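A.B. asks: with the sequence up front, the predicted model follows.
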Amino acid sequence: MSDDSSSRIAADLSDWIAAAPPGTQLPSTRTLVARYAAGPVTVQKALRILTARGLIESRPGVGTFVRTVRAARPHDYGWQTAALGAPRNRSTGLFTALRTVPNDRIALHSGYPDRELLPERLVRSAFARAARGDGAVNRPPSGGLPDLQAWFATELAAVTPAGVMPPAPSDVVVFPGSQSGLNTTFQSLVGAGRPLLVESPTYWGAILAANRAGVRVVPVPSGSGGPRPEDLARAFGQTGARAFYAQPHFANPTGAQWNSERSAGLLEVVREHGAFLIEDDWAHDFGIDSVPVPLAARDDAGHVVYLRSLTKSVSPSVRIAAVVARGPARERILADAQAESMYVSGLLQAVALDVVTHPGWRTHLRTLGRQLANRRDLLIAALREHLPEAELEVVPRGGLHLWVRLPEPTDLARLVRDCEDDGVFVAPGDEWFPAEPTGAYLRLNYSGPNPGAFAEGVRIIGRALARQGR
């Protein structure tokens, strides 16, 4: 039979479908073949015509049915509130630094460097090689690939002074990004309900990780040179805390860097209280006017637990970090890491190792430092010209951000909204304070896209601030 026969059968069945209740099952193909004295192919064509018209629906293994028209109605998930109970902590939603924005906007809010600052050629080549290696199919050890563990340990050993025992590869635990490392470290070394001292302001991801672990965060004031040893000692004495989370180099968000004397004093306080210093070296690869030397290089007694990330400097798609810890602390961290995710993708570990051991990696870092310096200075110049009432407390010697204090009183939430309405995305400083903010701050990223638009972005911030009566 011809296509005309299929159309005739479809028309005849349409009349039958119109009179049938929704959900009625159609006769089988064999029955329709007999009824219309047609071949199976012709009948199937007719059914496809009806399906395309939205009149019938096929349920594999069951049959063909008159399509049910589902009435629109609101979702009702209210029962879940009772089933879930009250949340452990109330999040404000997606943090500003993680938002993606259209390309035609000026993005000063992000926590990540622009694509042009990444070693893209090295990363792509590394993925091609890793896909051909064992990492693409084999399960790696729970602590990480031995060669990658050795690389992290060797990097730290290279700056360890004489008289201090450098870490061994077995002291390294590889994680799928620094956020996972923070979550596990806080859980393992602090524990739910117990206090954790943190700099204030500090990285919002650390605050989030502490909340998820049920850890009680205790802020320690931190200025342009980091916290004062006497303030840290007082916090240890008042709280009984046994751990202090800090970023000694190019702190996020302030850009502060501890000098040698301040570092020695703070490390001595940690030792006196028999505590841990959880050192987050997030910006190790982003030095501009300074080469960071981790505090972990000064300690072989296990007081410093060192977190080193490659995610932002290699690629956001290569989420690899490591925690270097010694003694029982390392064993507890590894046990909790195994319980959380068993192991980290061998493919991503192989890619990260390939990139950081390639001869081009050091060349890339030297170029990156110069690029960051140009961008930092460009944004600072824009602030001084178009937003002179703002205060830049620290000119960072590395990292990705400027920490800008606005005059009081400033309605920060309104300012952020007005800037966004005008096409500029900025990060409100409130998100970096573990307690009440000490002022109205913005964290501005100078490593983001389109540095040529920095001046226009700051002009827009200035206009938004002026509308508040400045």
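C.D. replies: Alright, I've got the coordinates.

A.B. asks: switch to C-alpha atoms for all contacts and neighbour counts from now on
C.D. replies: Will do.

A.B. asks: can you confirm E230 is in a helix?
C.D. replies: Yes - under DSSP: H, G, I helix; E, B strand; the rest coil, E230 falls within a helix.

A.B. asks: A further structure is provided below for comparison with the first:
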Amino acid sequence: MSDDSSSRTLASQLRDELHRYSPGEKLPSSRALVERFGVSPVTVSRALAVLVADGLVVTRPGAGAYRAHPGAGETRTVDTSWQQVALTAQDGHVALDASGVSANLAVPPPDVIAFNGGYLHPTLQPERALAAALAAAARRPGAWERPPLAGLPALRSWFARELGVTAAEVLVTGGGQAAVATALRALARPGSAVLVESPTYPGALAAARAAGLRPVPVPADAGGIRLDLLRDALTATGAKVVYCQPLFQNPAGAVLAPDRRGELLELVHAAGAFLLEDDWARHLGHGGPLPAPLVADDPFGAVVHIGSLTKATSPNFRIAALAARGPVLERLRAVQVVDSFFVPRPLQEATLDLVGAPAWPRHLRALSTGLRDRRDALAAALRRDLPALASATLPAGGHCLWTRLPAGTDETALTTAALRAGVAVSPGRVYFAAEAPAPHLRLGFADTAGADEITEGVRRLAVACAEVGVTVR
């Protein structure tokens, strides 16, 4: 049993026993609780912290824990209705909606199979290598000193080698989502349009809207963003930012066609715009050679590149990089400094240890195999139990399958029924900047234990489809 689950169990037991103590009466010592319940001191500390947060217990340093007096944990009722006016009365008000992102970040209950996740299952994470890197970094002399604002030189150099740029053109950031938000705020003024692939990553849509920008969809196909429609959109909107995922696009899995790469750069440059290249999945290939990042082939300085290590490691290992050429790099740096100062040095030091260790290439090889096996297991289960949802082609990288539902399907009803059946899926609507052309589901396979769990998840999804009347054959 994990420390977290043990502490929750102990907190529940102690909560049930609080009636035995008078308000202000001292509870048994931590040592007594350790001996009585056979748990660790850390578990006791976490359990008491839960009760403190609930207002049921108060702690006094050096004295112990005491039952709180009645009313200590009560919250005074405050009339906040005035905020509805205050939050919407300003000119340029933008209603923020993070529901699409939150749905994919939500951790399902233990008995629910997670097809909605975008991070690696613990069995795919390099947990041992991460632990070793973090431990070594914490002990390194100077590890707790302030780092350079742009990032440690050695880490910037490592990212530069990966991208085919120079270290001076790299800025270390606190994860890919933070980099997207920083770049959008730096590149476009509030109220302007930003062109996005359709469908696209909901986190980019949320970040654009939070920055006061207007996402305008440009349809994509199997070869990536459609350049004929992009040309029209640039002319119609005057947009100065194009957000694009050229490699294993989320959610569709497309890779930008080789014959579109140069023309895309020329189109964006001719419009006096920037191409925001979100290269989030470079370490999630399923085998085979990968095209170079667009920033490496950019002759104009039009590309602002985002590369992240989070997806290939752990959701908690939030480290990424922005790469750009010219004055825009200073703009990016200024926005990041205002928002967060810098990325913590111990995390940067740990990243250097991780990517420099022999375990790193071994992890990437194992990850490639693990993702490919899960992708194939999901595809096979769909062909068997839900052939109407099976894709004709499979992505060569990434962590999900993008499937079109039969016309008229109610995505909300299906996702709700799926959760009742014990499987969490992502509705397609949140991946579109405007009205969705058809109902879809995104089915993630990275946050699963393997083929057996995937097979059971598809079986449960078939039950949900039957419940809401979705034709599956």
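C.D. replies: Ah, there it is. No experiment lies behind these values; they were computed from the predicted model shown.

A.B. asks: superpose the two chains and report the TM-score.
C.D. replies: Put the two chains on top of each other and the TM-score (TM-score structural alignment, normalised by the length of the first structure) is 0.82; 407 aligned residues with a CA RMSD of 2.5 Å.

A.B. asks: who's in contact with A323 of the second structure?
C.D. replies: V165, E169, V170, L171, V295, V304, H305, I306, L329 (CA atoms under 8 Å, 6 or more residues apart in numbering).

A.B. asks: what about it, distance to R231 of the second structure?
C.D. replies: 25 Å (CA to CA, to the nearest Å).

A.B. asks: contacting residues for the residue mapped onto L232 of the first structure from the second structure?
C.D. replies: Using TM-score structural alignment to pair residues, one finds that L232 of the first structure aligns to L230 in the second structure. L230 of the second structure sits next to V218 when contact means CA under 8 Å, 6+ apart.

A.B. asks: what do you get for A273 of the second structure?
C.D. replies: A239, K240, V241, V242, A302.

A.B. asks: quick one: which of the residues you listed is the most crowded by neighbours?
C.D. replies: With neighbours defined as other CA atoms under 10 Å, the most crowded of those is V241; it has 27 neighbours.

A.B. asks: now, the contacts of A273 of the second structure that are in helices?
C.D. replies: Assigned to helices by DSSP state H, none of the contacts of A273 of the second structure qualify.

A.B. asks: distance to H399 of the second structure added to those, as a markdown table?
C.D. replies: Putting the contacts of A273 of the second structure into a markdown table (distance: CA to CA, whole Å) gives the following:
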| residue | distance to H399 of the second structure |
| --- | --- |
| A239 | 30 |
| K240 | 30 |
| V241 | 26 |
| V242 | 23 |
| A302 | 28 |
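
A.B. asks: show me those that map onto strands.
C.D. replies: Counting by DSSP state E, the contacts of A273 of the second structure place V241, V242 in strands.

A.B. asks: so which of the contacts of A273 of the second structure hold up in the first structure?
C.D. replies: Of these, the ones still in contact in the first structure (both residues aligned by TM-score structural alignment, their matches' CA atoms under 8 Å) are A239, K240, V241, V242, A302.

A.B. asks: show me where the stretch 201-350 of the second structure has helices.
C.D. replies: In the stretch 201-350 of the second structure, the segments counted as helices under DSSP state H, counting those that start in this stretch are 202-210, 227-237, 258-270, 328-340, 345-356.

A.B. asks: once aligned to the first structure, how far is the third one on average?
C.D. replies: What that stands for is helix 258-270 of the second structure. Comparison of helix 258-270 of the second structure with the first structure after fitting gives an average deviation of 1.7 Å (mean CA distance after the TM-score superposition for the first structure).

A.B. asks: what of the fourth one?
C.D. replies: Here helix 328-340 of the second structure is compared with the first structure after superposition; its mean distance to the aligned residues, by mean CA distance after the TM-score superposition for the first structure, is 0.7 Å.

A.B. asks: quick one: that helix to chain centroid distance?
C.D. replies: Distance of helix 328-340 of the second structure from its chain centroid, counting by CA atoms, centre = their mean, to the nearest Å, is 21 Å.

A.B. asks: in the first structure, point out the residues matching that helix.
C.D. replies: Counting by TM-score structural alignment, helix 328-340 of the second structure corresponds to 329-341 in the first structure.
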